[in-house]
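>>> Sequence and predicted model, in that order:
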Amino acid sequence: MATITQTEIKHPDLHLDALDNLWFQVSGTLCNIACNHCFISCSPTNHSYEIMSLEQVKRYLDESIEMGVKEYYFTGGEPFINKELPEILELTLTYGPATVLSNGMLITEKRAKRLQKIEV
């Protein structure tokens, strides 16, 4: 039986010059529903990760500029569980385009109107 030595193992040569996308789990692992297909088991009772504050997001946004980030994504759990989400989005849009991945169930008329007021 042949043995493989460390020098014989080939690894891909990968150089990362920039980070194109930055994903924020702004509601931690909290979600208003518990989907069987959720790959990180988000649910109303999953407190594995904490909700991110506006200040935490801002620190990462500031760092993201040096990394070359071009767009931002917000997920969770359910992002709209985070009460600061409108302010987080407003700030993020000054850095670049943003996408929110949501089940939409927590978007009330009041929240929709607040989101409409965000200038792009």
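Received it, and whenever you're ready, just let me know what you need. This is a predicted model, so every value here is computed, not measured. Numbers count the residues shown, from 1 in each chain.
>>> make it CA atoms for all contacts and neighbour counts henceforth
Fine.
>>> Mind giving me the packing neighbours of the longest helix along the chain?
In the chain, ranked by residue count with DSSP state H as the criterion, the top helix is helix 54-67. Helix 54-67 is packed against helix 85-92, with contacts defined by 3 or more C-alpha pairs under 8 Å, 6 or more residues apart in numbering; DSSP states H and E.
>>> Mind giving me the packing neighbours of the helix it packs on?
Contacts defined by 3+ C-alpha pairs under 8 Å, 6+ apart place helix 85-92 against helix 54-67.
>>> residue ranges for the strands of this protein, please.
With strands called from DSSP state E, the chain shows them at 21-25, 71-75, 98-100.
>>> let's bring in a second model and compare:
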Amino acid sequence: MTPNSCASPAFPWKLWLYTNYDCNLRCSYCVAKSSPNTPRRMLGLANAKRLVSEAVELGFSEVFFTGGEPFILNDIYEMLRFSSALVQTTVLTNAMLLRNARLDQVCEIANENLILQVSLDGGNAEEHDHYRGRGSWEKTVEGIRLLQERGFRVRLSTTETPVNTHRLEQVCAFHRSLGIPDEDHFVRPLAKRGYSKEGLELSAANLIPEVTANIDGIFWHPLSTDLDMQVSRSLFPLADSVQRIQDQLEVIAQTGESALTAFT
């Protein structure tokens, strides 16, 4: 079986790996409920390698590492090295920890397949720090510049909030001033999941699936690893979970009951 047999041509064959759930920040809209005090729930190096290998065999075109803050983990560099040797690999980060030894280690594994995607919610501290915490904007921007100085391709992701919704053009102007092109900047709306008390109501019933794994199993989409999004409690074989998702997509296509939304 390969993903090319999927009934829906809109299905994005990406694999998302929740490496951990603890984070150096406690963003007030975090869908994963991450914070410095959140239990780690680490996926582990062996699981990450096997999932990437099986995804590549199935024909997946991209792998994303997320958390929590992945760069809290000592094993993240080997995970990224292994994955980016096989497939385009993106790691999501707030870039605040990428200094000194951590920055050196990620630079040692740099290659054309490895992309760092940094969360930036404003062109100034007021808009960004409102949800992410005082002082975080300045440290994140410093991290972006340090990565660029080392030659990394940096993508930016912005969550549209009531604070920045009328100033998104200023966010774009700021990322352009950093030398980051428009195609490497993504804006998405708030989702009412995790810590967030506002935003879109999204679930497996209305989301285009993007296969997601954490230590507890396989999920429909990285938006949430709540139980209502769980596809399987078993990580392996990944092909079994992919088949379950394909089967559900066929049911949706036949019934026409739900229009699926892309949300990454």
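Cool, the structure landed. Remember, it's a predicted structure, so these values are computed and weren't measured experimentally.
>>> Pick the most deeply packed of the strands of structure 1.
strand 71-75 (a mean of 19; mean count of other C-alpha atoms under 10 Å).
>>> Just give me the mean distance for that one relative to structure 2.
Compared with structure 2 after the fit, strand 71-75 of structure 1 shows a mean deviation of 0.8 Å (mean C-alpha distance after the TM-score superposition for structure 1).
>>> Show me which positions of stretch 127-140 of structure 2 end up buried.
By 16 or more other C-alpha atoms under 10 Å, the buried positions in stretch 127-140 of structure 2 come out as E127, H128, D129, H130, Y131, R132, S136, W137, T140.
>>> Likewise for stretch 101-116 of structure 1?
Using 16+ other C-alpha under 10 Å as the test for burial, stretch 101-116 of structure 1 gives S102, L115.
>>> do stretch 49-60 of structure 2 as well
For stretch 49-60 of structure 2, the buried set under the neighbour-count rule, 16+ other C-alpha under 10 Å, comprises K49, R50, L51, V52, S53, A55, V56, L58, F60.
>>> Can you check which part of structure 1 it sits on?
Under TM-score structural alignment, the match for stretch 49-60 of structure 2 in structure 1 covers residues 58-69.
>>> can you list the residues that contact that stretch?
Contact with stretch 58-69 of structure 1 is made by A18, L19, D20, N21, L22, L91, T92, Y95, as judged by C-alpha atoms under 8 Å, 6 or more residues apart in numbering.
>>> show me what contacts the third one?
Under the criterion of C-alpha under 8 Å, 6+ apart, the contact list for D20 of structure 1 reads G68, V69, K70, E71.
>>> quick one, the longest helix of structure 1 and helix 85-92 angle?
30 degrees (axes from the mean of the first three to the mean of the last three C-alpha atoms, to 10 degrees).
>>> compared with structure 2, how much does helix 54-67 of structure 1 deviate?
When structure 2 is overlaid, helix 54-67 of structure 1 sits 1.2 Å from its aligned residues on average, using mean C-alpha distance after the TM-score superposition for structure 1.
>>> Could you dump the buried residues of stretch 49-60 of structure 2 into JSON lines and include distance to N74 of structure 2?
JSON lines is the format used below for those (distance: C-alpha to C-alpha, whole Å):
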{"residue": "K49", "distance to N74 of structure 2": "15"}
{"residue": "R50", "distance to N74 of structure 2": "18"}
{"residue": "L51", "distance to N74 of structure 2": "19"}
{"residue": "V52", "distance to N74 of structure 2": "18"}
{"residue": "S53", "distance to N74 of structure 2": "21"}
{"residue": "A55", "distance to N74 of structure 2": "23"}
{"residue": "V56", "distance to N74 of structure 2": "24"}
{"residue": "L58", "distance to N74 of structure 2": "28"}
{"residue": "F60", "distance to N74 of structure 2": "26"}
